[in-house]
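Participant: here is my input; please provide its structure:
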Amino acid sequence: MTTHTHQQNPADFYDVESTLTDEEREVLHRTRTFMREEVRPLVADQWAEGTFPRELIARFRASGLSGLAYPGYGEDGPGASHLLTGMMAMEMSRVDASVATFFGVHNGLAMYSIHAGGDQEQRDRWLPAMARMDTIGAFALTEPLDGSDIAAGMRTTARRDGDTWILDGAKRWIGNATFADHIVVWARDVDDDQVKGFVVGRDAPGFKAEKIVHKTSLRIVENADLTLEGVRVPEADRLQNVSSFRDVAEVLRATRSGVAWQALGVMTGAYELALEYAAERQQFGRPLAGFQLVQDLLVKSLGNITSSWGMLLQLARLQDAGVFRDEHSSLAKAHVTARMREVVAWAREIFGGNGIVLEYDVARFFADAEAIYSFEGTREMNALIVGKAITGESAFV
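Facilitator: You can find the predicted model right below:
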């Protein structure tokens, strides 16, 4: 087994990190250092205020962590493996799920939509600046009245008018949209009733992004309600390789596994906090870690984390081999987020009353887990995707 000189992740009990190459491990450690030194000092205050620290964008830009999965666009060569990008998402969420979500929306949903749905000219036009984080992306799919049923219920429309398209409608829960430069908007073509993708600039006339306030989860993420009223988009800014919702589903299939990695990071961060607190907190003349019931909670947490590592390791291998299917990412998202929910609750339990105070951090992980449990497909919707795959029967209504 490889011996590491860098600080280990104590929740990586079976040393999955050792499966990375030396070059991949360097990127992972760079991610770990960046999150510990640049992000951790900010997040408690920003979470309380419900604002995204814009100064982080320049720090991310300097880190060179963006765009690594896109051959020819990121700075580090031919394209990072799914295992590396997944472990990067885990490392980010291990410190803060909101910052990891900001990065995932930009680097995953927005960039992948352009990479997979755009033609070569569009990829060359948008992706280099996005990989450098000179420009930031957002992804607008969910609507005020349609979430899980968005494939059939999408109400945002696109109407062709010569060399332009006119977009009308509304979107909800759109991360990064209050400050993103490029928003990938999905709309239904009124002529053929098929979903198409458009890259909309934030200054486009008729486009409005209003920040959603009073959230109790992922408070650092600036989600927005979008309004599109007669927004004109050139045909050149319509994603040329998107012809139906199947192309949207391809993006979600690829990024859903990233949410499972985020869930692993959240339960890892909560477990580490609980383990440290149990060692330091004294009750009845001994540390909490010396009590059987506390050890039981910690071991159950580590079991959830370790089993999730195994699932995600194999999922990444299937992705890198190009043979993974919708049901593979759906099972991971449904299962790992459910295990995350258990771990953050057990971690908060170990903290007792201190577990609801923001300065102890575990409260942030506990609250943020709820959003991750729901987005990119609820547990129930992902269960039905897997259920159809294993039974051959569709239970969707």
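Participant: please count neighbours and contacts with C-alpha atoms only from this point.
Facilitator: Noted.
Participant: show me where this protein has helices.
Facilitator: Remark: helices assigned in the chain by DSSP state H are 22-34, 40-49, 55-63, 82-95, 97-104, 111-117, 120-132, 150-153, 245-280, 292-320, 326-351, 362-374, 379-391.
Participant: let me have those in JSON lines, extended by mean neighbour count.
Facilitator: Formatted as JSON lines, these follow (neighbours: other CA atoms under 10 Å):
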{"stretch": "helix 22-34", "mean neighbour count": "17"}
{"stretch": "helix 40-49", "mean neighbour count": "16"}
{"stretch": "helix 55-63", "mean neighbour count": "14"}
{"stretch": "helix 82-95", "mean neighbour count": "26"}
{"stretch": "helix 97-104", "mean neighbour count": "25"}
{"stretch": "helix 111-117", "mean neighbour count": "24"}
{"stretch": "helix 120-132", "mean neighbour count": "18"}
{"stretch": "helix 150-153", "mean neighbour count": "14"}
{"stretch": "helix 245-280", "mean neighbour count": "23"}
{"stretch": "helix 292-320", "mean neighbour count": "18"}
{"stretch": "helix 326-351", "mean neighbour count": "24"}
{"stretch": "helix 362-374", "mean neighbour count": "23"}
{"stretch": "helix 379-391", "mean neighbour count": "16"}
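Participant: compare with the first, here's sequence two:
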Amino acid sequence: MAEPSHPADQVRDPGTEPVFPNGDDLGRSRGTDLYAVDDLLSDEERATRDRVRAFCDDELIPVAGDLWERAELPWDLLKSYGRLGIVGGTVSGHGSAGLSPLADGMIIAELARGDGSFSTFHGVHSGLAMGTIGLLGSEEQRARWLPAMATLEKLGAFALTEPNHGSDVVALETRAERTGSGWRLTGEKRWIGNGSIADLVVVWARDDDGKVGAFVVEHPDGAEHPVPGYTARPITGKTAHRAVWQTQIRLDGVEVGADARLAGANSFSDTNRVLARTRQGVAWEAVGHAVAAYEAALTYALRREQFGKPLASFQLVQDKLSHMLVDITSAQQVCVRMSQLETGGRAELKHAALAKLHTAAAARRVCALARDVLGGNGILLDHHVARHHADVEAVFTYEGTDSVQSLIVGRAVTGISAFS
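Facilitator: Model (predicted):
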């Protein structure tokens, strides 16, 4: 007798009815924007946002569940993604998008509404990798690397976190030793998105003088043929962000040239300049997860009947939906103001920390309530909420845990550091 195949190996018949009629429509945008944040975008920015929204509705969301279940990267979508005009985010010049902080944030939220894994891929490539080179690289370094990254000819990664140093990453153990022609990198990194597929990896290490720097490890022959001493192993068994590959990286005497060190990266303060910006993106990402879960729950409640009438007609369900919208609206307003401060050059680490502290917790509440509204169907990928419910747990942790964000805000308001 033939061995039965695993359900994940079975291809769904396109004609098969979903568990809930029109279930796939639950993921489409309803434009949740009670306080008209959309009005703050220019016509050009709104057109870009609308392209991203259509991409998510028409191309990303229909396949997101299968990709999540199979833990597969969405390679087939990269060409469409590259045409959206968003690669590079707020980075200007050399083919990058050059978006305003507000437009960039709202686009990150749209991508997260579509799929958290894809939003993370964008955040790593456009935000962390391209953002670091754009912020800390010399003009020559920006001209050397950004154009190919902007066209997705080369993919990027950002390697800061280490196996023994997450929240205390300031204790960086990876070493950069001077050689006659450049630097030799030795150490390990963990939770590095795109680490096994990137052509360029921004590696943070401590040099002979104890200074923290960023070094670009480039694989000239592509990620499938890494430079000697560089190995990357995807982390398996994840219950969140399954369709993006995070890796454990080992650097065993990786040689890079003297010009591989980013000119503006000479201390951990420079690292924090990058994190202050990318943490803003994670705050917006949390908003996207919350919006997705809320919109799916609202649509479901209006369509699903129990006891002879729509779920949405029950007081308890309306109370849940109202509290979900309160969390979403307040999170949107915090993110909008943070982006406005960034535009004016006034945003600091404390602003990003407060925003992420608020939006990640709010999104967690919204996703849990949405899962409750959907009842048993809330654990099915067909209804989208389950994926966001799981993925928001990763958002709650990465780019600084809830407790770390709280201590950053606490230090800002008291003037006293409680980190040690």
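Participant: fetch the TM-score of the aligned pair.
Facilitator: The TM-score (TM-score structural alignment, normalised by the length of structure 1) is 0.95; 387 aligned residues with a CA RMSD of 1.3 Å.
Participant: any chance of JSON lines for the helices of structure 1, columns distance to K208 of structure 1?
Facilitator: JSON lines is the format used below for the helices of structure 1 (distance: least, CA to CA, whole Å):
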{"stretch": "helix 22-34", "distance to K208 of structure 1": "33"}
{"stretch": "helix 40-49", "distance to K208 of structure 1": "23"}
{"stretch": "helix 55-63", "distance to K208 of structure 1": "22"}
{"stretch": "helix 82-95", "distance to K208 of structure 1": "29"}
{"stretch": "helix 97-104", "distance to K208 of structure 1": "20"}
{"stretch": "helix 111-117", "distance to K208 of structure 1": "21"}
{"stretch": "helix 120-132", "distance to K208 of structure 1": "22"}
{"stretch": "helix 150-153", "distance to K208 of structure 1": "21"}
{"stretch": "helix 245-280", "distance to K208 of structure 1": "23"}
{"stretch": "helix 292-320", "distance to K208 of structure 1": "37"}
{"stretch": "helix 326-351", "distance to K208 of structure 1": "32"}
{"stretch": "helix 362-374", "distance to K208 of structure 1": "24"}
{"stretch": "helix 379-391", "distance to K208 of structure 1": "30"}
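Participant: of all those, which one is nearest G201 of structure 1?
Facilitator: Closest of the helices of structure 1 to G201 of structure 1 is helix 120-132, at 11.7 Å (criterion: CA to CA).
Participant: where does the closest one end up in structure 2?
Facilitator: Under the alignment (TM-score structural alignment), helix 120-132 of structure 1 falls on residues 139-151 in structure 2.
Participant: outside of that stretch, which residues touch it?
Facilitator: 82, 87-88, 94-97, 130, 133-134, 154-156, 262 (CA atoms under 8 Å, 6 or more residues apart in numbering).
Participant: where do the strands sit along the stretch 101-250 of structure 1?
Facilitator: Along the stretch 101-250 of structure 1, the segments classed as strands by DSSP state E, counting those that start in this stretch run 137-140, 157-161, 164-175, 182-189, 195-201, 207-211, 223-234.
Participant: next, the mean deviation of the first one compared to structure 2.
Facilitator: Its aligned residues in structure 2 lie a mean 0.5 Å from strand 137-140 of structure 1 after superposition (mean CA distance after the TM-score superposition for structure 1).
Participant: contacting residues around that strand?
Facilitator: 105-107, 109-111, 130, 171-172, 174-177, 180-186.
Participant: ok, the last one next?
Facilitator: Residues lying outside strand 223-234 of structure 1 but in contact with it, judged by CA under 8 Å, 6+ apart, are 163-178, 198-200, 204-212.
Participant: show me which of these are buried.
Facilitator: 164-178, 198-200, 207-209, 211-212 (16 or more other CA atoms under 10 Å).
Participant: residue in structure 1 paired with L34 of structure 2?
Facilitator: Using TM-score structural alignment, L34 of structure 2 lines up with F13 in structure 1.
Participant: relative to W309 of structure 1, how far out is that match?
Facilitator: 9 Å (CA to CA, to the nearest Å).
Participant: G352 of structure 1 too?
Facilitator: Distance of G352 of structure 1 to W309 of structure 1, given as CA to CA: 28 Å.
Participant: for A151 of structure 1, same thing?
Facilitator: Applying CA to CA to A151 of structure 1 and W309 of structure 1 gives a distance of 31 Å.
Participant: kindly report the same for V323 of structure 1.
Facilitator: V323 of structure 1 is 19 Å from W309 of structure 1, by CA to CA.
Participant: same thing with F198 of structure 1?
Facilitator: Going from F198 of structure 1 to W309 of structure 1 by CA to CA gives 36 Å.
Participant: again with D12 of structure 1
Facilitator: To W309 of structure 1, D12 of structure 1 is 8 Å away according to CA to CA.
Participant: then L358 of structure 1?
Facilitator: Counting by CA to CA - L358 of structure 1 and W309 of structure 1 are separated by 28 Å.
Participant: what's the answer for E210 of structure 1, then?
Facilitator: For E210 of structure 1, the distance to W309 of structure 1 - CA to CA - is 38 Å.
Participant: repeat that for P53 of structure 1.
Facilitator: From P53 of structure 1 to W309 of structure 1 the distance is 30 Å (CA to CA).
Participant: need the contact list for the corresponding residue of structure 2 for V221 of structure 1.
Facilitator: When structure 2 is aligned by TM-score structural alignment, V221 of structure 1 is paired with V244. For V244 of structure 2, the contacting residues are 71-73, 117-118, 120-121, 193-194, by CA under 8 Å, 6+ apart.
Participant: mind putting those into TSV with distance to D104 of structure 2?
Facilitator: Converted to TSV, the contacts of V244 of structure 2 look like this (distance: CA to CA, whole Å):
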residue	distance to D104 of structure 2
A71	27
E72	26
L73	23
S117	17
F118	15
T120	14
F121	15
G193	20
N194	21
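Participant: what is the nearest of the residues you listed to A293 of structure 2?
Facilitator: Nearest member of the contacts of V244 of structure 2 to A293 of structure 2, counting by CA to CA, is S117, at 15.3 Å.
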